[in-house]
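1. below is the structure, and that's it, no one-letter string:
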């Protein structure tokens, strides 16, 4: 199973399919229309935000901005939550982690893993308190002992029960009673959720490992190191247990200075600072989170501002995770780990499958390794592929909390992935593929693929709006764009999405639908 999972990951992360070339003037038009529509829609949203600033301030209490003449929309809970904790403690504890790691690497490399484990446990205790860390240690101990039985179904049951306890009101009330502020309990909630992924990874890797005599104390030590590795502890990104252990051991054995020296540190830090500035500028210039929280404003937004709101919400989500994943990934790289790549820009995502593969790459690999491939994936026919996709998306739905709006989001993604998979199979069939190759050029097939991707992108954006804003946001967009504006708003929107898809195909040449399958058939010949 491990080799198959790695093959899936390799194909997903290294898509080298060559795109069909288009005339340079045509591509230039696509680029100009894509950038122009972004900037103009953002400008219209900015104008609307300023025109209704007083009303938004009365209803939502906009914060005083860092820039003169601007207020700050702080209604995105995740951004406000993590930036507040970063100022309070995370930045300092991450700096402490980096200092200890470098000192141990230089002086006592054999003790580095142990030192980082003790430091991570201490840092978690200082924030979550002894009771919060005790919950995590109980989960680690129970999962460790269940894993010794080498029964994957028992491991899944044990860890899913941990996940379900997060949503039992009585247990939530007990946890909240340990802290003075709701934000502290939210941090425990996030830590337990992330820890569940790590415990599942350890348990299933242990079930697959050879059943030979091994040092249980050493295994438990590695599990604690993996669990309390400080950069990834609270919010990821996700890395599998085997990858963590192999890379940490290799780093100790090599005992050489990593490429991550002062220049690398300054360069990556500057990039993260730029991303942070972009995110802050967006919530100063456009009050998208306040606007999406009021249905009246959603109903009166001009069409261009409505499009700007959709783009701003998904772009802010992208930039936010560049910062949230960027700093931990930088520190992990200094520790000679290989963290998953940062998310790819959502404006060049033109399919559901592409979004799952390229946004949270660590979580995608985790799903492939532990759910999709073990259940058959794409190697055992259509029914196994549907089952694998269903359970992978279902697990993410449960892991995110199982709320009603997540049901809608999960269903839309499930349908989107299945429809795209069906279209790929259709256009990849020998008869249709050869027919298209005889009667159309490669450039024409690419344009047809981009047109299909425009419809897919529209549904992808709609699903993301449900995820980021709730069902009411998705419902209003559906009504205003596709029902009321089917003849006025929808056609230009699809035209711009067509341009986005062409730019995405040029920038990330792993074409879906027509062109990809044509290339596969050519390779077979």
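-> Nice, thanks for sending it over. Predicted, not measured: the structure shown is a model, and the values here were computed from it.
2. only C-alpha atoms for contact and neighbour calcs from this point on.
-> OK.
3. tell me which element residue 55 is part of?
-> Element membership of residue 55 [criterion: DSSP states H and E] is helix 53-60.
4. isn't there a strand covering residue 67?
-> No - using DSSP: H, G, I helix; E, B strand; the rest coil, the assignment for residue 67 is coil, not a strand.
5. still on that earlier bit, now do the helix holding residue 55: which elements does it pack against?
-> Under the contact definition 3 or more C-alpha pairs under 8 Å, 6 or more residues apart in numbering; DSSP states H and E, helix 53-60 sits against helix 288-292.
6. can you tell me what sits against the helix it packs on?
-> 45, 49, 56, 60, 73-76, 297-298, 309, 312-313, 469, 473 (C-alpha atoms under 8 Å, 6 or more residues apart in numbering).
7. before we move on, back to that, and the helix holding residue 55, how far out from the chain middle?
-> Here the centre of helix 53-60 is set off from its chain's centre by 31 Å, with C-alpha atoms, centre = their mean, to the nearest Å.
8. what's the answer for stretch 260-277, then?
-> The answer for stretch 260-277 is 21 Å, by C-alpha atoms, centre = their mean.
9. coming back round to it: looking at the contacts of helix 288-292, which are in helices?
-> With DSSP state H as the criterion, helices contain 45, 49, 56, 60, 297-298, 309, 312-313, 469, 473 from among the contacts of helix 288-292.
10. closest one of the residues you listed to residue 173?
-> Closest approach to residue 173 among these (C-alpha to C-alpha): residue 469, at 26.2 Å.
11. take a look at this one as well, against the first:
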């Protein structure tokens, strides 16, 4: 073979590297690393997760659970106690079982109405939800739930965007009054479910009004009013979400009837089985990982070893994610069966390392709402960087108020805003020509640049995890995790940083794979 000059080889490699880097930047992707290195990241990250959770399991063996109501008898064939301390899950599971026949009736009758009396579809949505409320919480509570969308529809007739936003702020403040449902004289469990439902109805009412303001004014009509109420009280998503924007809901409702083919039935049943399986998995998980019980005994948490601490944090994330995968997944399965486009369920927390990606992919309905009705309207035609930061701040202020005004929610919101802001600053700096020159000079190859980006993203990923611990478990547990990090030994913190770095690389690799898959499907 003919010899090639060394300087030509170096020059060719440099050009090839620059082309590779340019292509990756254009596609918002990072370049590939050697397969052995990628596999090492995967193995280390998964091994770290499993080993840390094993330490949580061991901690549960010696946990006496002295707090009343933390444990109950588990499945008899497992012969282990079950952690029932998670209040949300303890409320949601019985509701999911009890509402299943109602969801079936909703879907069956809705398809008949869509086929024969399409113009009455939203009336049926309103009727079945109203009937459910009347039977379970009574007429007073049902009328109370109807008041807010009725008020919003009345205000809509003034065709003022400022008025709708002002009413939204007022109602948001009203939703933070804890005693507002005490007069209903119903058990606290029902009050709790109504408070969740009211939060979703609030967002749907805002979505309906703001979308309608963007259309031609046709004046008030009975059909529009019923459409709004049918949207606000859409039964599969009435209590546990997620949020579907009105534009998507309307498009689904107005679609013509589509016969149920074998493929459509198969898709529906497979998704029901899929999310039912995850529900059983979470129930099984609570027989071995007592993460909810640990949250209620901070004294015991302070005595956990480093690996048990890490595992407890990850387990809290798994518990939180799985609750919403199941509830959102089941609700969206029914909605998609009715041809309504819905958000995706939350992505796995073990494969996301950026704040911005977590906000995009955990609760997509909330993200779409914030982006469409708060962030984009505030930007204007030529938004500056300062305006973008202000719009982002307004979004997180809304998130804080919507999740109820508590100190742990404030800490979570502030840390999330700081994380997103740091990301924004980093991306702004990274987009400059001078930075590209320095980056290319210092790291020379796209592979090294990827390693560097994962390295500097790791502290933010750790900060993201700490902020979420406040949201999952409150101030005491959140403070304990922060204290553990700052008081941990160099060896412990270095080990934690190594495994978080591996997570960053795993997240980048999975994101690359998803983008390649999307590109092939285009």
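-> Yes, it's here. Every value quoted in this text rests on a predicted model; they were computed, and no experiment measured them.
12. TM-score for these two?
-> Remark: TM-score between the superposed chains equals 0.89 [TM-score structural alignment, normalised by the length of structure 2]; 487 aligned residues with a C-alpha RMSD of 2.0 Å.
13. ok, back up a step: which parts of the helix holding residue 55 of structure 1 are buried?
-> Across helix 53-60 of structure 1, burial judged by 16 or more other C-alpha atoms under 10 Å covers 53, 56, 60.
14. could you pull up the residues touching the last one?
-> Remark: with contacts taken as C-alpha under 8 Å, 6+ apart, residue 60 of structure 1 is in contact with residue 290.
15. which residue lines up with residue 182 of structure 1 in structure 2?
-> Alignment note (TM-score structural alignment): residue 182 of structure 1 maps to residue 188 of structure 2.
16. what's the separation between that match and residue 233 of structure 2?
-> Distance of residue 188 of structure 2 to residue 233 of structure 2, computed by C-alpha to C-alpha, to the nearest Å: 21 Å.
17. ok, these two, which is more surrounded?
-> residue 233 (27 against 11; other C-alpha atoms under 10 Å).
18. which residues are in contact with the aligned residue in structure 1 for that one?
-> Matched by TM-score structural alignment, residue 233 of structure 2 corresponds to residue 228 in structure 1. For residue 228 of structure 1, the contact set (C-alpha under 8 Å, 6+ apart) comprises 117, 120-121, 124.
19. turn the residues you listed into CSV, columns for secondary structure, distance to residue 20 of structure 1 and neighbour count.
-> Shown next, in CSV, are these (DSSP: H, G, I helix; E, B strand; the rest coil; distance: C-alpha to C-alpha, whole Å; neighbours: other C-alpha atoms under 10 Å):
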residue, secondary structure, distance to residue 20 of structure 1, neighbour count
117, helix, 50, 21
120, helix, 49, 26
121, helix, 52, 20
124, helix, 51, 22
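20. just put those residues in JSON lines and tack on distance to residue 424 of structure 1.
-> Output for these, formatted as JSON lines (distance: C-alpha to C-alpha, whole Å):
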{"residue": "117", "distance to residue 424 of structure 1": "46"}
{"residue": "120", "distance to residue 424 of structure 1": "45"}
{"residue": "121", "distance to residue 424 of structure 1": "47"}
{"residue": "124", "distance to residue 424 of structure 1": "46"}
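21. assign the alignment partner in structure 1 of residue 278 of structure 2 to helix, strand or coil.
-> Aligned by TM-score structural alignment, residue 278 of structure 2 pairs with residue 275 of structure 1. Three-state assignment for residue 275 of structure 1 (three-state DSSP): helix.
22. residue 319 is in contact with residue 275 of structure 1, correct?
-> Yes - assessed by C-alpha atoms under 8 Å, residue 275 of structure 1 is found in contact with residue 319 at 6.2 Å.
23. residue 158 of structure 1 -> structure 2?
-> Mapped onto structure 2 by TM-score structural alignment, residue 158 of structure 1 lines up with residue 167.
24. check contacts around that match.
-> Residue 167 of structure 2 makes contact with residue 152, according to C-alpha under 8 Å, 6+ apart.
25. mind checking how far it is from residue 189 of structure 2?
-> Counting by C-alpha to C-alpha, the gap from residue 167 of structure 2 to residue 189 of structure 2 is 28 Å.
26. do residue 23 of structure 2 as well
-> Using C-alpha to C-alpha, we find residue 23 of structure 2 at a distance of 54 Å from residue 189 of structure 2.
27. what do you get for residue 331 of structure 2?
-> Taken as C-alpha to C-alpha, the span from residue 331 of structure 2 to residue 189 of structure 2 is 21 Å.
28. who has more neighbours out of the two?
-> Taking neighbours as other C-alpha under 10 Å, residue 331 of structure 2 and residue 189 compare with residue 331 leading, 23 against 11.
29. after the helix or strand harbouring the more buried one comes which helix or strand?
-> Under the criterion of DSSP H and E, residue 331 of structure 2 resides in helix 306-337. Following helix 306-337 of structure 2 in sequence order, the next helix or strand is helix 355-361 (DSSP H and E).
30. contacting residues around whichever residue in structure 2 pairs up with residue 351 of structure 1?
-> By TM-score structural alignment, residue 351 of structure 1 lines up with residue 354 in structure 2. Contacts here follow C-alpha under 8 Å, 6+ apart; on that basis residue 354 of structure 2 touches 457, 460-461, 464.
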